[in-house]
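Undergrad: could you look at this predicted model? Sequence included:
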Amino acid sequence: SSLKSYRDLPKLLYHIQWKFRDEIRPRFGVMRGREFLMKDCYSFDLDYEGARRSYSKMFVSYLRTFANMGLRAIPMSAESGPIGGDMSHEFIILAETGESKVFCHKDYLDFDVLDEDVDYQKDLEPIVSRWTNLYAATDERHQEEEFDKIVPADKQCEARGIEVGHIFYFGTKYSASIGAVVLDSDGNSVTLEMGSYGIGVSRLVGAIIEANHDDKGIKWPESVAPFKIGVINLKTEDAKCNSLSEDIYQKLKSHAVDTLYEDRGGRAGVKFANMDLIGLPWQLIIGPRGAANNLIELKCRDTGNREEISVEQALQRLIPSK
């Protein structure tokens, strides 16, 4: 009701809030439950061209947001469902445990939306076109004959996917019914053009894990990891190990590097297994032999690569430069 004039547009309204849904068959933990955290956003524009610009901005923003989380999301033509609208795209990440079957051109797997700088005040249609020109569809919109015709056999990807975002262009479907109008520059009443954009925030946690894990546990992307580094003290009864581990932990904390300190007693194998299960991007392993020589072991959880380096080298590598 606060929108009266074309001068008030374009307008975006959003909220992040807990939702409750009478899910018939809750499953997959946070992936599909009756209670979940959701980001909802709605755009309001004076005409179709403006609404399309808003849609494109959100389209590109979603791609880049998911990419910064370590997710390769593929926008797919999707059914609008009960919410309606003339155009919609689901953002799907490929995962063996995905709820639905999806079909797409394999070239999408090599696209990187972060390769280019984006000016959201300019025309974003070239980016949207690049990400929609090739075949990509959910099971509900899949056309087998078209897929076989336009996608070479060696480029066909048939997999399971997890929906992490969904955007809709409504047009005037809802604004007309509620009388959402403004005055244009000529003083004429114009019904607003709307769009809707959603991300399942809590669902993303499950999706990130499903897309980044192995048989040992989680492999958190660094951008969303609960901690960047796990410091593992292999022998808590050794004074040198304790002193060096504590010193490293405090130095990392003083530089605002999120660090988890494993200082419990127990066997080394158990500590290694627990840290791999948790899946922090980096592990700093301090044992009595290395500690005596000011050496520690640095392990990358994603690749499994391990190297023995000095404490100074490790800190220089893991503490971001100002």
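TA: Done, it's in.

Undergrad: all contacts plus neighbour counts: C-alpha atoms, from now on.
TA: Will do.

Undergrad: for the stretch 51-200 of the chain, just list every one of the strands.
TA: 73-77, 87-94, 100-105, 136-138, 156-171, 181-183, 189-191, 193-200 (DSSP state E, counting those that start in this stretch).

Undergrad: dump these to TSV, plus mean neighbour count and distance to Asp263.
TA: Converted to TSV, these look like this (neighbours: other Cα atoms under 10 Å; distance: least, Cα to Cα, whole Å):
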stretch	mean neighbour count	distance to Asp263
strand 73-77	24	38
strand 87-94	22	37
strand 100-105	20	42
strand 136-138	24	47
strand 156-171	22	37
strand 181-183	20	63
strand 189-191	19	63
strand 193-200	24	36
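
Undergrad: quick one, which of those strands gets closest to Leu37.
TA: For the strands of the stretch 51-200 of the chain, the distance to Leu37 is smallest for strand 193-200, at 6.2 Å, taking Cα to Cα.

Undergrad: helices or strands up against the closest one?
TA: Counting contacts by 3 or more Cα pairs under 8 Å, 6 or more residues apart in numbering; DSSP states H and E, strand 193-200 packs against strand 35-45, helix 48-68, strand 156-171.

Undergrad: any chance of the strands of the stretch 51-200 of the chain in JSON lines, plus distance to Val128?
TA: Output for the strands of the stretch 51-200 of the chain, formatted as JSON lines (distance: least, Cα to Cα, whole Å):
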{"stretch": "strand 73-77", "distance to Val128": "9"}
{"stretch": "strand 87-94", "distance to Val128": "11"}
{"stretch": "strand 100-105", "distance to Val128": "16"}
{"stretch": "strand 136-138", "distance to Val128": "13"}
{"stretch": "strand 156-171", "distance to Val128": "13"}
{"stretch": "strand 181-183", "distance to Val128": "29"}
{"stretch": "strand 189-191", "distance to Val128": "26"}
{"stretch": "strand 193-200", "distance to Val128": "16"}
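
Undergrad: one step back: nearest to Arg306, of the helices and strands packed on strand 193-200?
TA: helix 48-68 (25.4 Å).

Undergrad: could you check the angle strand 156-171 makes with that closest one?
TA: 140 degrees (axes from the mean of the first three to the mean of the last three Cα atoms, to 10 degrees).

Undergrad: put this next to the previous one:
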Amino acid sequence: MRLSRSFLPTLKENPAEAQIVSHRLMLRAGLIRQTASGIYAWLPAGLKVLRNISQIVREEQDRIGAQEVLMPTLQSADLWKRSGRYDAYGPEMLRIQDRHKRELLYGPTNEEMITDLFGQAVKSYKDLPQMLYHIQWKFRDEVRPRFGVMRGREFLMKDAYSFDLDYDSAVATYRRMLLAYLRTFQRLGVRAVPMRADTGPIGGELSHEFLILAPTGESGVFYDAALEEQDWLDEPVNVGDPKALEVFYKRVTTPYAATDEMHDTAAWDAVPEDRRREGRGVEVGHIFHFGTKYTQSMDVTVSGPEGTPVYPEMGSYGIGVSRLAGAIIEASHDDAGIIWPDAVAPFRAVIINLKVGDETCDAMCEQIYNTNIEAFLYDDRTDRAGAKFADADLMGHPWQIVVGPRSAKEGRVELKRRATGERKEVSVEDALALVLAD
């Protein structure tokens, strides 16, 4: 994308309505714009971030055998009345009527719909287990939406749902999903700590939420430093082996970790003092096992091994995709702007032409840009160099390729790594090798 022709409206000043870092930087970097209270349009660069996050989430779901579907945003109220949640859910649910006076709702979650879809198609235990997911927009009518995409009313979310024949199989699926989540967040370039959590209105008895550690997080967290040392991608786990999953699960959930609400002071006192950590966290994911709560309330059964009806055991697994965009910024920024992890950045690098109109500079910039136009944002504006550098830092590109008249004549560029600030002069070939490395 050429910056002179792009729809990337950056702001020099902090917007008055933005109270936290991610909201300020997402507005200033031209990622989003508010269209109504708690509802945002995602501009081209912001949409690229959403797609990059979604793709990593999708790959890790596929890796453990989940199958992608797409469910509608509008749901029939009848489904929720069957489960008993229609009146219990509260005013956060947006209830509407169509022209025929049929009751609908803008889905805040999809347990009822997926249970109904499953019940229509699966009739025998031989077709279990099943694990389905989708990435879809949700709506919850927050009383006071705030903090930009961190607590908006409309948000993009990955929901997955599992169906197993019995409790032991359901717990193995739960552990498989926990592993997938830890891999997902590590690939996104953030550390998300799994913490035992309350199940809330979803229901059930086994639940973990995942919090990215960030100074501006909304939840107080207490955790064992041993969790900071884990490399979730380092040791392969056979996801088809329940014993291997159990060993993994115990390894990552035994070290103490809790939010303010779940903090157990007696357990905390048992953590060695030099390993105790306190901080703030941003919730970006939540997983639940709730047994037969929905299959029973909606009377969905399969024929069991003995021919008798069996209510399948279910789990529900959410990741806030749009929320993650803000949470990553909360955890990765400095005074100059965003510091995107490589995997989610809208562009691998920005090419900064210090002298637009200079034949050598222009030719070199075009050569680099045309190598991979999807990977590069080309700052071809005639603005002064200081403004270009400021925008590059603000937008958080992992690399900056700086092309000036002197270095261009020698076939070299200045390469800056945004995360560390390190600068070095290298050949075009070496710059491309570093920037485009997987």
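TA: Great, that's in hand. Since we're looking at a predicted model, the values are computed, not measured.

Undergrad: rewinding a little: for Pro320 of the first structure, which of the strands of the stretch 51-200 of the first structure is the nearest?
TA: Going by Cα to Cα, the one of the strands of the stretch 51-200 of the first structure nearest Pro320 of the first structure is strand 73-77, 27.8 Å.

Undergrad: mean shift between that closest one and the second structure?
TA: Superposed on the second structure, strand 73-77 of the first structure shows a mean distance of 0.5 Å to its aligned residues (mean Cα distance after the TM-score superposition for the first structure).

Undergrad: quick check: that strand aligns to which part of the second structure?
TA: The alignment of strand 73-77 of the first structure onto the second structure (TM-score structural alignment) spans residues 192-196.

Undergrad: for that stretch, the distance to its chain's centre please.
TA: Distance of stretch 192-196 of the second structure from the chain centroid (Cα atoms, centre = their mean, to the nearest Å) equals 15 Å.

Undergrad: what's it in contact with?
TA: 182, 185-186, 207-213, 227, 252-253, 257-259, 262 (Cα atoms under 8 Å, 6 or more residues apart in numbering).

Undergrad: report how many residues lie close to Ile339 of the second structure.
TA: 24 (other Cα atoms under 10 Å).

Undergrad: and it? What does it align with in the first structure?
TA: Aligned partner of Ile339 of the second structure by TM-score structural alignment: Lys219.

Undergrad: name the nearest residue to its match, ignoring sequence neighbours.
TA: In this structure, Lys219 of the first structure finds its nearest non-sequential neighbour in Gly279, 4.6 Å apart by Cα to Cα, 6 or more residues apart in numbering.

Undergrad: for the aligned residue in the second structure for Arg301 of the first structure, which residues are in contact?
TA: The alignment partner of Arg301 of the first structure in the second structure, by TM-score structural alignment, is Arg418. Counting by Cα under 8 Å, 6+ apart, Arg418 of the second structure makes contact with 339, 393, 396-400.

Undergrad: among the residues you listed, name the ones in helices.
TA: If you go by DSSP state H, these have Asp393 in helices.

Undergrad: most widely separated two among the contacts of Arg418 of the second structure?
TA: That would be Ile339 and Gln400, which, of the contacts of Arg418 of the second structure, are the farthest apart (Cα to Cα) at 12.0 Å.

Undergrad: now for the equivalent of Met395 of the second structure over in the first structure, how many residues are close by?
TA: When the first structure is aligned by TM-score structural alignment, the residue opposite Met395 of the second structure is Ile278. By the criterion of other Cα under 10 Å, Ile278 of the first structure has 18 neighbours.

Undergrad: what's the answer for Asn68 of the first structure, then?
TA: Using other Cα under 10 Å: Asn68 of the first structure sits among 16 other residues.

Undergrad: please name the residues that touch it.
TA: Ser223.

Undergrad: and if we set it to 10 Å?
TA: 62, 113-114, 221-224 (Cα atoms under 10 Å, 6 or more residues apart in numbering).

Undergrad: same thing with Pro346 of the second structure?
TA: 31, 44-52, 340, 374-377, 395-398.

Undergrad: any idea which helix or strand carries it?
TA: If you go by DSSP states H and E, Pro346 of the second structure is not part of any helix or strand.

Undergrad: now Glu312 of the first structure
TA: helix 311-318.

Undergrad: what stretch of the second structure does that helix fall on?
TA: The aligned range for helix 311-318 of the first structure is 428-435, by TM-score structural alignment.

Undergrad: what comes up buried for that stretch?
TA: The neighbour-count check on stretch 428-435 of the second structure (16 or more other Cα atoms under 10 Å) flags 428, 431-432, 435 as buried.

Undergrad: give me the mean distance between that stretch and the first structure.
TA: Compared with the first structure after fitting, stretch 428-435 of the second structure has a mean deviation of 2.3 Å; criterion: mean Cα distance after the TM-score superposition for the first structure.
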